[in-house]
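In: got a predicted structure plus its sequence, pasted below:
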Amino acid sequence: MNSDDLDLFARIVKAGSISRAAIEMGVDQSTLSRRLGQLEAGLGTRLLHRSGRGVAATERGQRLLEYAATVAGLLAEAEQSLQAGADQGPAQLHIAAQPTLARMLFAPLAQALRQRYPRVRLRLVEGLASQLLEQLSDGGLDLAILYVPEHPGPLRFDPLLSEGVRLIAPADCPLPGSTVAVGGLGGIPLILPSTHHGLRVLAEALAARHGFGLDVALECDGSIALTRRLVMDGCGCTLLPLAAVADEVAAGRLKAYRLVEPEVRRSVGLVLGRTRTPPAALWEAARLVRAQAAALVQSGAWPDARLADG
């Protein structure tokens, strides 16, 4: 005997006949009769009085109805409790992003997640791609927002948006106009991260594809803020998305040249971690990331960004 048997028996008694119960349940009458017979045989007792006017519960059938009502109530209570817990969301969420992406997304995303899951313990992590990928593989992150590397390997990146990459130069840079051809980067002293960093890999890939050598003035594995400072102080130029330097460019402390022939863009993607957080909560967090990114791009608050197709 199981909860389905109890529900079937209760429905037959409530309908007052096996034929009427079969119609209400959308099953064949013979199937219903067979299952009722199996229930009575399993319990070793008759549960229904049968007559030409229908069926009625025997004394033992009435006792079984009481148990059926108790079980149905417990199942309904369990369902409501679990649904309420699911609506409250996971106990914690660990979300990471690379610096520029964190700068753009974390504030509106935190507000959206707090509104959706008021009780969640939210941890936001900013770091370099190599650090975040290691934490993803170790199960320490639920979701990461990353620039898709030149060679993504086995990781599955769900496309989010793309950003243009600019040549960022000191305010007194003598380069004319607002664009620089990719092939012209070979004659410009650059401040770049060391070889493991995504922007360095991108720069080397551009040099290989377009036949020029990089002029690396110095390597800097510090923060973007430090790189901006070095450029402002005339130590060289760098490659960054406009969002990373928008305030400094607007204030005239830096210049930003669009890279053309061809245009250079970096894709941004979502990576779900292998954690114990329920998949539904991860999908909802990813949906909120998408919604906040879309709002920023569509409002123009995320400069030089385009939403991914689809």
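Out: Alright, I've got the coordinates.
In: from now on I want contacts and neighbour counts done on CA atoms only, so please keep to that.
Out: OK.
In: whatever helix or strand residue 62 lives in: which residues count as buried?
Out: Element membership for residue 62, per DSSP states H and E: helix 59-88. Going by neighbour count (16 or more other Cα atoms under 10 Å), the buried part of helix 59-88 is 61-62, 64-65, 68, 71-72.
In: got it, and stretch 286-299?
Out: Within stretch 286-299, the residues scored as buried using 16+ other Cα under 10 Å are 286, 288-290, 292-294, 296-297.
In: right, and residue 162 touches residue 264 too?
Out: No. Residue 162 is beyond contact range of residue 264, at 10.0 Å (criterion: Cα atoms under 8 Å).
In: the strands in the chain, which residues?
Out: Applying DSSP state E to the chain gives strands spanning 48-51, 54-57, 92-97, 121-126, 143-147, 158-170, 179-181, 189-192, 215-219, 238-241, 254-260, 265-272, 305-307.
In: picking up where we left off before, of residue 162 and residue 264, who's got more company?
Out: Neighbours were tallied for residue 162 and for residue 264 using other Cα atoms under 10 Å; the higher tally belongs to residue 162 (21 against 17).
In: about what we covered before: closest one of the buried residues of helix 59-88 to residue 241?
Out: The nearest member of the buried residues of helix 59-88 to residue 241, counting by Cα to Cα, is residue 72 at 58.5 Å.
In: and here's the other structure:
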Amino acid sequence: MQMHSFQPTDLEYFIEICRLGSISQAAIHLGVSQPALSKAIRRLEQIAGARLLDRTARGISPTEMGCILVQRASLILHELDATRSVLQEMSGVRTGSVSMGVPPTLNHGFIPDVVELAVQQRPKLHFRVSEGLFQSLLPQLQLGKLDFIISSPTSLEALATDLQCEPLGSNLFVACVGANHPLTQLNNISDESLQQYGWVLVPPPGVLRDQLDHLFRQRGLQPLEPQVETSSTMLSKALITRQNLIGFLPLEVFAAEEQAGIIQRLDVPWLHWRRELALVLRRSRALTPAAEYMVNLIRHQAAARLERPAQPH
């Protein structure tokens, strides 16, 4: 009986074909010939004993078995990269790659500073940073595309069997407006006046909107219906300064603008929230030496820079 084998590049080719939905486009993107890609697919289909791709007028898409292969291939390729990093670390090269998912609010100070410190200590370290909220980052963590996440999962999300959530600390969210906003002229800001102006907030679902809705309900007010919903802090700050919208952001996100007198926080004693941040890992997968180094660096920096995590009751 003839034994069939494949190369890791066959898996890379297969993933790229599925992503682009076209062998010709994948060939251009990968810089290889179309016959080479076709041969790779044939090798994989011979091993599987089944068709992995469906060809239609709209393009190419994976079959049910092909979808399973895409997920497994992503994990296999990530483990190969992890093994390469381990060998390089053991040989003293002190290189490797780290893939992490972080919320937009940490990309204004904390993450850039941590990456800068890491590069000073390990100049050959390579980083891939994905920005997003927990719901968008979790699938990438589960597929092995991310080594870890820094986020704020809800209590239910944190109970997922394969997740390990480690408290890192918290940051303070407050309402803020542009320097020329009418609310800056008031000595006492009434509850009703907060609902007279437009808001820019992160979209639901998520712990931030849940907490903000809870704060308003506690005051006997209806939850906000924002004029703009976005997870981009850069866009939020632009709309706060240019369109006189009210935002709800961590202090560190608009610290530079506050110092420059462009954005200022609103003095509303009840309108604030401390967001607990957690380091989210997969229990079933060990960290590479490079990722473990970065996790330890983040732990150390979080202890020095973030508010201490809330103690469990």
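Out: Yep, that arrived. Since the model is a prediction, treat every value here as computed from it, not as a measurement.
In: so which of the strands of structure 1 is the most surrounded?
Out: Ranked by mean neighbour count, the strands of structure 1 are led by strand 143-147 with a mean of 26 (mean count of other Cα atoms under 10 Å).
In: let me see the contact set for residue 286 of structure 2.
Out: Neighbour list for residue 286 of structure 2: empty [criterion: Cα atoms under 8 Å, 6 or more residues apart in numbering].
In: same deal with residue 241 of structure 1?
Out: Neighbour list for residue 241 of structure 1: 100, 163-166, 304 [criterion: Cα under 8 Å, 6+ apart].
In: how close does the equivalent of it over in structure 2 sit to residue 70 of structure 2?
Out: Residue 241 of structure 1 maps onto residue 250 in structure 2, with residues paired by TM-score structural alignment. Per Cα to Cα, to the nearest Å, residue 250 of structure 2 is found 38 Å from residue 70 of structure 2.
In: and for residue 141 of structure 2?
Out: In terms of Cα to Cα, residue 141 of structure 2 sits 15 Å off from residue 70 of structure 2.
In: with residue 25 of structure 2 instead?
Out: Residue 25 of structure 2 is 18 Å from residue 70 of structure 2, where distance means Cα to Cα.
In: more neighbours, these two?
Out: More crowded of residue 25 of structure 2 and residue 70, by other Cα under 10 Å: residue 70, with 21 against 14.
In: just give the nearest non-adjacent residue to the more buried one, would you?
Out: residue 15 (5.9 Å; Cα to Cα, 6 or more residues apart in numbering).
In: who are the contact partners of residue 228 of structure 1?
Out: residue 245.
In: map it across to structure 2 for me.
Out: By TM-score structural alignment, residue 228 of structure 1 lines up with residue 237.
In: how much space separates that match from residue 248 of structure 2?
Out: Per Cα to Cα, residue 237 of structure 2 is found 10 Å from residue 248 of structure 2.
In: again with residue 147 of structure 2
Out: Distance, residue 147 of structure 2 to residue 248 of structure 2, using Cα to Cα: 29 Å.
In: can you check residue 228 of structure 2 too?
Out: Remark: distance between residue 228 of structure 2 and residue 248 of structure 2 (Cα to Cα) = 12 Å.
In: can you check which residues contact both of those two?
Out: Residues touching both residue 228 of structure 2 and residue 248 by Cα under 8 Å, 6+ apart: 200-201.
In: ok, which stretches of the stretch 151-300 of structure 1 are helices?
Out: Assigned by DSSP state H, counting those that start in this stretch, the helices in the stretch 151-300 of structure 1 fall at 198-210, 224-232, 246-250, 279-299.
In: buried residues, the shortest one. List them.
Out: Across helix 246-250 of structure 1, burial judged by 16+ other Cα under 10 Å covers 246, 248-249.
In: sorry, back to before: got the strands of structure 1 as CSV, with distance to residue 209 of structure 1 columns?
Out: As requested, these are exported to CSV (distance: least, Cα to Cα, whole Å):
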stretch, distance to residue 209 of structure 1
strand 48-51, 83
strand 54-57, 83
strand 92-97, 28
strand 121-126, 31
strand 143-147, 20
strand 158-170, 16
strand 179-181, 13
strand 189-192, 18
strand 215-219, 16
strand 238-241, 17
strand 254-260, 14
strand 265-272, 15
strand 305-307, 24
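In: any idea which of these gets closest to residue 11 of structure 1?
Out: Closest to residue 11 of structure 1 of these is strand 54-57 (Cα to Cα; 11.5 Å).
In: turn the buried residues of stretch 286-299 of structure 1 into TSV, columns for distance to residue 189 of structure 1.
Out: What follows is the buried residues of stretch 286-299 of structure 1, written out as TSV (distance: Cα to Cα, whole Å):
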residue	distance to residue 189 of structure 1
286	39
288	40
289	36
290	37
292	36
293	33
294	35
296	33
297	32
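In: closest to residue 126 of structure 1 out of these?
Out: Residue 126 of structure 1 has its nearest neighbour among these in residue 289, at 15.3 Å by Cα to Cα.
In: translate the closest one into the numbering of structure 2.
Out: The pairwise alignment with structure 2 assigns residue 289 of structure 1 to residue 298, based on TM-score structural alignment.
In: mind listing what its match touches?
Out: With Cα under 8 Å, 6+ apart, residue 298 of structure 2 has these contacts: residue 114.
In: ok, now how distant is it from residue 93 of structure 2?
Out: 22 Å.
In: which residues sit against stretch 175-193 of structure 2?
Out: In contact with stretch 175-193 of structure 2 (Cα under 8 Å, 6+ apart) are residues 221, 240-242, 244-249, 261-268, 271-272.
In: my guess is residue 68 of structure 1 meets residue 4, correct?
Out: No. Counting by Cα under 8 Å, residue 68 of structure 1 stays clear of residue 4, with 9.6 Å between them.
In: what do these two both touch?
Out: Residues within reach of residue 68 of structure 1 and of residue 4 at once, by Cα under 8 Å, 6+ apart: there are none.
In: and residue 214 of structure 2, how many neighbours?
Out: As a burial measure, residue 214 of structure 2 scores 15 neighbours (other Cα under 10 Å).
In: cool, and the one 4 residues further on?
Out: The number of residues packed near residue 218 of structure 2 is 11, by other Cα under 10 Å.
In: who's in contact with it?
Out: Residues near residue 218 of structure 2 by Cα under 8 Å, 6+ apart: none.
In: gap between it and residue 271 of structure 2?
Out: From residue 218 of structure 2 across to residue 271 of structure 2, the span is 11 Å (Cα to Cα).
In: swap in residue 69 of structure 2?
Out: 48 Å.
In: next: residue 117 of structure 2.
Out: According to Cα to Cα, residue 117 of structure 2 and residue 271 of structure 2 sit 35 Å apart.
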